[in-house]
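Q: coords below, sequence missing:
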């Protein structure tokens, strides 16, 4: 007998608890709800698509360099795998929570769908402070986390990647640990690994490159020429620094960047190469950099610029910041940098917000390229990777912009509509196994 999605009421999931606007998962769900209404999802489809498919919590014992055994808590959330194996990064941070990982996994589902990847969404994390851990402790943590989730991971099941405070080396340890348990080398089990272990050329710069591609597309829509454009970037890590570099190469003037030590501003433009060289010699930060005016992160977000790229953490643009924000375009390089309460303010001010699930999808798109190359055993040049990435990101922007015009909604809601529709259609075709 066919499964009837309509037997469940949406309120059974949403009404018992009040909405927590400071919860990343609720932030994602508020946007999901609007898109679901536009798509007229049946209550059953709504219930299916908003709930994570599986959530894994594991206690990770690690022998520290002191000889003491310390227990860390790790997470892996599989939000959806209707379109294919789940895909998503692993982050190491002291404030990682299951709620945050649930939200990030949901965002990955819609992000993968939006750019037409054959992946579902997932995310992982470990509550730890990597800055206080030695390389040996991080390796032991990573290997035990991977071993605990061996039955979850797999090139056809769930494919991790780097995220906050994880990198190519961490991915290499994931690859090796998984391969030792599988008794064979499985390069495709993880992406974002070193090129020498099957990583893809261009992967490291891909997220920032995707930000650049959709920002240029948005500029074209509002008639803004790169040569006349000023840019501020919050975050000077891999995504922010790459986006700043590439936008500068296109003719934009990058007047401000920031890191954990604050913002650095020069109205005539920053010397980004000098700033990157400075961070390499200064413990990875811009602390003490004297060739630019030191400002706060809040001041950076409200500078009088044409483009703002928030590429740091979640909820950086709240309602108060939004009211003072002067940029014409906001390209969300980070996940969830704009609080839901700020969306309405930005819409009233006619700020064109390129949402995170579109703006930073270059990373997972290049991860897909890496996975394909691993499965084929044939590798592409960096030029081929960049060309394919630019095409797919451009096509995704066009779909979202068209949907925004059709439904008279923001690009954010349009992106959710496009992403959710594809997953819902696949679910409808597959049906429910019972």
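A: Looks like it arrived, so ask away. Everything numeric in this text was worked out from a predicted model, so none of it was measured.
Q: drop to CA atoms for contacts and neighbour counts, all remaining ones
A: Will do.
Q: surely residue 272 and residue 245 touch.
A: Yes: between residue 272 and residue 245 there is a contact under C-alpha atoms under 8 Å: 7.0 Å.
Q: quickly note the distance from residue 125 to residue 55.
A: 12 Å (C-alpha to C-alpha, to the nearest Å).
Q: same drill for these two, tell me which one is more crowded.
A: residue 125 (27 against 16; other C-alpha atoms under 10 Å).
Q: now for the more buried one: which residues touch it?
A: 74, 75, 76, 90, 91, 92, 93, 96, 97, 101 (C-alpha atoms under 8 Å, 6 or more residues apart in numbering).
Q: take the residues you listed and keep only those in strands.
A: Among these, the residues falling in strands (DSSP state E) are 74, 75, 76, 90, 91, 92, 93.
Q: could you redo those as TSV and give each row distance to residue 425 and neighbour count?
A: Formatted as TSV, these follow (distance: C-alpha to C-alpha, whole Å; neighbours: other C-alpha atoms under 10 Å):
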residue	distance to residue 425	neighbour count
74	33	25
75	29	23
76	26	28
90	29	25
91	31	23
92	34	22
93	36	17
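Q: those helices in the stretch 101-250 of the chain, which residues are they?
A: Using DSSP state H, counting those that start in this stretch, the helices found in the stretch 101-250 of the chain span residues 135-148, 168-182, 206-221, 238-249.
Q: A further structure is provided below for comparison with the first:
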């Protein structure tokens, strides 16, 4: 019965790795996509909008992989440091003050100036509808990783495509959380719980396999990753319906 709700505390049948799972999924799909386009994460410049569970976890993993966090925006402010943020200090500020504005070693910008930051990877991990057409025309990143749900407006998505900016869509990019929620259900159902390393290993494989499948589909149909993602989903549903027959 505990499996009917996921994201629970550990002592109530929750899963290790769940809190950081969405951000980890953003990192894993971003790492795979970066390899595909020849972008070395060592020295890559990252800008993150939203420093909740998703944004902060993704930033932590990218920095651990050698990337430099050069810009952060949350509800309290917009900060930039071309030499890179000290993530330990930034995390301490976030925990203490509930926002990034109190971080000292960075330049303060207006919220709109965030979209002009010179970076390689942009991670919108806050609200939906953040990337509008005007903002899409200003983005300097080579790749956008949609950590939030629906952060890019459809018209802006077209602009990014025309400008050659790779977008890893939310449907796959932020699916790490729901994947580990499924793992939580499986563990509750079997009353057998995995270690965090086992969970991360399984999550990474699922995310990498999914992105590779979608990437190959996009190449085959000369489409965006977003279109390929929906095409793969529809294909699986249609195949299941066609082959179901008398099976329950």
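A: The structure has been received and is ready for your questions. This structure is a prediction, so every number in the text was calculated from the model and none was measured.
Q: what's the TM-score here?
A: For these two chains in superposition, a TM-score of 0.96 is obtained (TM-score structural alignment, normalised by the length of the second structure); 246 aligned residues with a C-alpha RMSD of 1.3 Å.
Q: pull the most distant pair out of the contacts of residue 125 of the first structure.
A: 76 and 93 (14.2 Å; C-alpha to C-alpha).
Q: sorry, back to before: hey, what's in contact with both of residue 125 and residue 55 of the first structure?
A: 75, 76.
Q: biggest helix in the first structure by residues?
A: Longest helix of the first structure, by residue count under DSSP state H: helix 382-407.
Q: quick check: that one compared with the second structure, mean distance?
A: Helix 382-407 of the first structure differs from its equivalent in the second structure by a mean of 0.4 Å after superposition (mean C-alpha distance after the TM-score superposition for the first structure).
Q: what range does that helix cover in the second structure?
A: Under TM-score structural alignment, the match for helix 382-407 of the first structure in the second structure covers residues 196-221.
Q: please identify the buried residues of that stretch?
A: Using 16 or more other C-alpha atoms under 10 Å as the test for burial, stretch 196-221 of the second structure gives 199-200, 203-204, 206-208, 210-211, 214-215, 217-218.
Q: centre of the chain to that stretch, how far?
A: Distance of stretch 196-221 of the second structure from the chain centroid (C-alpha atoms, centre = their mean, to the nearest Å) equals 13 Å.
Q: cool, and stretch 289-304 of the first structure?
A: For stretch 289-304 of the first structure, the distance to the chain centre is 25 Å (C-alpha atoms, centre = their mean).
Q: so it aligns onto which residues of the second structure?
A: Residue correspondence for stretch 289-304 of the first structure in the second structure, counting by TM-score structural alignment: residues 103-118.
Q: and what of stretch 198-208 of the first structure?
A: The aligned range for stretch 198-208 of the first structure in the second structure is 13-23, by TM-score structural alignment.
Q: and for the matching stretch, what are the contacting residues?
A: Taking C-alpha under 8 Å, 6+ apart as the rule, stretch 13-23 of the second structure contacts 2-3, 6-10, 53-58, 147, 174-178, 180-181, 183-184, 187-188, 193-196, 199-200.
Q: again with stretch 286-294 of the first structure
A: Outside stretch 286-294 of the first structure, the residues that touch it by C-alpha under 8 Å, 6+ apart are 259, 261, 262, 263, 264, 265, 266, 270, 275, 278, 279.
Q: residue in the second structure matching the last one?
A: In the superposition onto the second structure, residue 279 of the first structure corresponds to residue 94 when matched by TM-score structural alignment.
Q: could you measure from its match over to residue 174 of the second structure?
A: With C-alpha to C-alpha as the criterion, residue 94 of the second structure and residue 174 of the second structure are 22 Å apart.
Q: excluding sequence neighbours, find me the nearest residue to the residue nearest in space to the middle of the second structure.
A: In the second structure, the residue lying closest to the centroid (C-alpha atoms, centre = their mean) is residue 26, at 2.7 Å. The shortest distance from residue 26 of the second structure to any non-neighbouring residue, by C-alpha to C-alpha, 6 or more residues apart in numbering, is to residue 173 (5.1 Å).
Q: could you find the counterpart of that neighbour in the first structure?
A: Checking TM-score structural alignment: residue 173 of the second structure goes with residue 359.
Q: ok, and for the match of stretch 289-304 of the first structure, which residues are buried?
A: The neighbour-count check on stretch 103-118 of the second structure (16+ other C-alpha under 10 Å) flags 103, 106, 108, 114, 115, 117, 118 as buried.
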